[in-house]
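Asker: Okay, here's the prediction I keep looking at, along with the sequence it came from:
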Amino acid sequence: MVAKVIVNPVAGAKSTEQKWPHISRLMRDMGFSYDFQYTESQGHAIEIARDAALNGYPYLVAVGGDGTINEVVNGILTASHDQKTLMGVVDTGTGNDFVRSLGLDGNYLHSCQHLLSPKHTLVDAGLVTFQKDGRQVSRFFVNGAGVGFDAEVAATTEHMPKALGGTIPFVMALAKTLLGYRNKTVDIGLDEDNYTRRVLSVIVANGSYFGGGMKVAPSALITDSRFDVITLGDVNKLEILQTFPKIYKGTHITHPKVKTEHARFVSISSEEGLYLQADGELLGKTPATFEVLPQALTMVF
C-alpha cells in the first residue's frame, strides 16, 4: 500500500520544512511506502487530498498543524463519504489540538510511529454552513468550531507571529480582543430546542482541546456521534480573567455561567453577523449551522 503524504512546509512557524527530511527518513526506515507533495498555498491541501482520494490512494497522511489536518479532511470528505480512505497525522504545527483530542502526545516523531498502527478508528466529523462574502458556504471540521469571542480571538491570532508557538500568540490575541469585546445576544438551536442567550462564546466541540492546549470541552469524544456544545454565558471581564487559567485543566465548566449541552445539529444566529472559526481557522460569519457526521473518517493512530 502506497500512501500519499501531504506536507505543509510552513506549518509550525515554517519549521516543518526543516523537520521533513528527518520525518521522511524515519518513514523509510519504518518501511512506510509513500509519495509526498508539498502544499504551496492556503487551500492547496484540500486539492491534493481530494485528487489523491479520487485517484485511488488508500491512505493519506497530513504533515502539519490543525489547519493542514482540516484541509486534508476536507479533501477526503469532498471526494467520498464511504470511509474507505485511511487518514494519518504527523503533527508539526503550533497548536496541535486535534492530536491531543485523539489522545496523542503531540510529538511528531511519536506520530510517525503510529502511521503503521493496526488500530483504525472511525471518528466523527462536523459540517458547518455559514456566510462568506454574501453567499452560503460549507466546510468540514474535525476538532471543533466556535462563534463569538473565540472566533474574534482567531481573527486576531492570524496577525500574531507564529514563531512564538501556539499558546503564546493565542493568549496575546485573547488579551487584545478582551479589551474591546462585548458579549452578544444569540439565538441557539440544539436539535429541537431553541434558546436566546447573552453569551461570550458558543463552542461546538467534537474534540476536547482548543487554542493550543486548552481543555475547553473536557467530556467531548470524537467517537460519540454528537457535539458537546459549551456556552460561555454573560461573563464580565473580571470573571474571564479569573476563569481563564482553569480552561487548561477543564475545570472552568464548574462556573455557573458555563453550560455544557449535547446535540447532533446546532444553529446559531444573531442580529449582527458574528465571526465563526472551525479547527482554529477563521471561516466567515453567522448565521451558521453545524451538523455532526458520525464515523465519517477512518483514522490510523
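Answerer: Noted; the coordinates are in hand.
Asker: Every contact and neighbour count from this point should use C-alpha atoms.
Answerer: OK.
Asker: ok, which stretches of this protein are helices?
Answerer: 11-14, 16-30, 44-54, 66-79, 97-102, 108-114, 149-157, 167-180, 237-243 (DSSP state H).
Asker: show me the contacts for residue 105.
Answerer: residue 99 (C-alpha atoms under 8 Å, 6 or more residues apart in numbering).
Asker: Identify the residues contacting stretch 228-248?
Answerer: Residues outside stretch 228-248 that contact it (C-alpha under 8 Å, 6+ apart) are 178, 183, 197-206, 213-217, 219-220, 252, 255, 257-263.
Asker: Please compare the first structure with the one that follows:
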Amino acid sequence: MRAVLVVNPKATTTSERSRDVLVRALRSEVDLTVAYTRRRGHAMALAAAAAADGVDLVVTLGGDGTVNEVVNGLLAGEVPGAVESPPPADRLPALAVVPGGSTNVFARALGLPREWPESTSVILEALREGRHRTIGLGRADDRYFTFCAGFGLDAAVVHRVEKARHRGRKSTPALYLRATLGQYFLASDRRHPAIALERPGERTEGALATVIIQNTAPWTYLGDREINPNPQASFDLGLDVMAFRQLRVPSTARTVTQILSRNAEPNGPQVLRLHDLDEFTLVSARPQAFQLDGDYLGEREKVRFTCVRAALRVIC
C-alpha cells in the first residue's frame, strides 16, 4: 500500500522526535512518503498531487485546518452534484487522521483517542485488519468541510481567536470564552437579524441572527467535554442546522445553557433547528463572518450548502 503522510510542522502537540516515531510506525505497515506543509493551502496541493498519483492512503499529522485542506485536495477533481458510480469514497485515496492540533474535533468525532500515540495505534490496527468507515461531507459553495460551518457570531469568534493566536496567545477554552463575550457584547449587531435560510420547495426562514451547521456531532469540544447544538448530526446523514433568531441576552443565555448541558437539547421560540438537510442557502442583508472546520474564511453575503454522501473512506 502506497501512502503519503502530510505533516504540519507547526502542529501544537507534536515534536520532531514524536514525528520520527510516527513515521517509523507507519513505515512498518505501508510504503510511506513524507511531505511537510510550508504555507497555508499547501496541504491541499499535496493531497491533490497524491490523489492524482494514485496513492492508496493519505495520512495527516496536524489539526483540523490541516485535515480540511487535505480533504479539499483529495476531492479537488470531483464535479459537484454529479451522479457518479462508484461514489468518490470508492475512487479516492483513503484518509487517516493523526491528531496534532489543539482540539482535533474531526479525529475525536471519528472515535479516535485524543493523543497521537494512541490514535496511531488504532490506525495501524485498522490498516492491518482492513478496517475503514465511509463518511459524508458538507460542501459550502466550492469548499468541503468535515464537521462544522458557521455563519455569523461563531465565525466572528473564530476570527478573534485566530488574531489572538497570531499575537502569540495559546488556544485554550478561556481564550474562546473571552473572544465569545467580547464579540457578543461589543461587536455584534444583536438587534437586527439579517440572515435568511432558503430551501428548495420550503418556505424561507428569515430574520436569523447567526447559524451553526454540523456534519457530525459534536460541534466542538470544551476540553474533554462535547458541545452539541445538534446532537443528532451524523457523518451518515445530511447536514443539521441550529440558528438563533435573536441574540438578546435572556434568550441567548438560556440557549447556551442548554447547549452546555449534557441532558438538554436547544429549543424555544428563538431557536430554529433543522435535521438531515441535503441542500440550503444562507443569504444575508449584510456581510457575515464565515468559517469552515474552525478556519475563518472572511465575510460572505450568500453561501450555498450541500451534503455530499459517501464522499470519503476514513481509517479509524
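Answerer: Structure's in. What do you need? Just so it is clear, the structure is predicted and the values come from calculations on it, not from any experiment.
Asker: TM-score for this pair?
Answerer: Once the chains are laid over each other, their TM-score by TM-score structural alignment, normalised by the length of the first structure reads 0.88; 290 aligned residues with a C-alpha RMSD of 2.2 Å.
Asker: just to revisit the earlier point, quick one: buried ones out of the contacts of stretch 228-248 of the first structure?
Answerer: 178, 183, 199-206, 213-217, 220, 252, 258, 260, 262-263 (16 or more other C-alpha atoms under 10 Å).
Asker: Number of residues surrounding residue 122 of the first structure?
Answerer: By other C-alpha atoms under 10 Å, the residues close to residue 122 of the first structure number 16.
Asker: How about the contacts made by it?
Answerer: Counting by C-alpha under 8 Å, 6+ apart, residue 122 of the first structure has contacts 223, 295-299.
Asker: what's the answer for residue 36 of the second structure, then?
Answerer: 6-9.
Asker: Matching it against the first structure, which residue comes up?
Answerer: Counting by TM-score structural alignment, residue 36 of the second structure lines up with residue 38 in the first structure.
Asker: I figured residue 131 of the second structure hits residue 316, correct?
Answerer: Yes. Look at residue 131 of the second structure against residue 316 with C-alpha atoms under 8 Å: they come within range, at 7.2 Å.
Asker: When the two are compared, which one has more neighbours?
Answerer: Relative neighbour count places residue 316 above the other of residue 131 of the second structure and residue 316, with 22 against 14, counting by other C-alpha under 10 Å.
Asker: hang on, isn't that one packed against residue 111?
Answerer: Yes. Using C-alpha under 8 Å, residue 316 of the second structure and residue 111 qualify as a contacting pair, with a distance of 7.5 Å.
Asker: Could you pull out the strands in the stretch 201-301 of the first structure for me?
Answerer: Assigned by DSSP state E, counting those that start in this stretch, the strands in the stretch 201-301 of the first structure fall at 201-205, 227-232, 258-263, 265-269, 275-278, 281-300.
Asker: how about these, which one is nearest residue 26 of the first structure?
Answerer: strand 281-300 (17.3 Å; C-alpha to C-alpha).
Asker: Who are the packing partners of the closest one?
Answerer: Applying 3 or more C-alpha pairs under 8 Å, 6 or more residues apart in numbering; DSSP states H and E, we find strand 281-300 of the first structure packed against strand 86-91, strand 120-132, helix 149-157, strand 265-269, strand 275-278.
Asker: Tell me the residues of the second structure aligned with the last one.
Answerer: Across the second structure, the stretch matching strand 275-278 of the first structure (TM-score structural alignment) is residues 289-292.
Asker: The matching stretch vs the first structure, mean deviation?
Answerer: Here the mean offset of stretch 289-292 of the second structure against the first structure after fitting is 0.9 Å, by mean C-alpha distance after the TM-score superposition for the first structure.
Asker: how far out from the middle of the chain is that stretch?
Answerer: With C-alpha atoms, centre = their mean, to the nearest Å as the basis, stretch 289-292 of the second structure stands 11 Å off its chain's centre.
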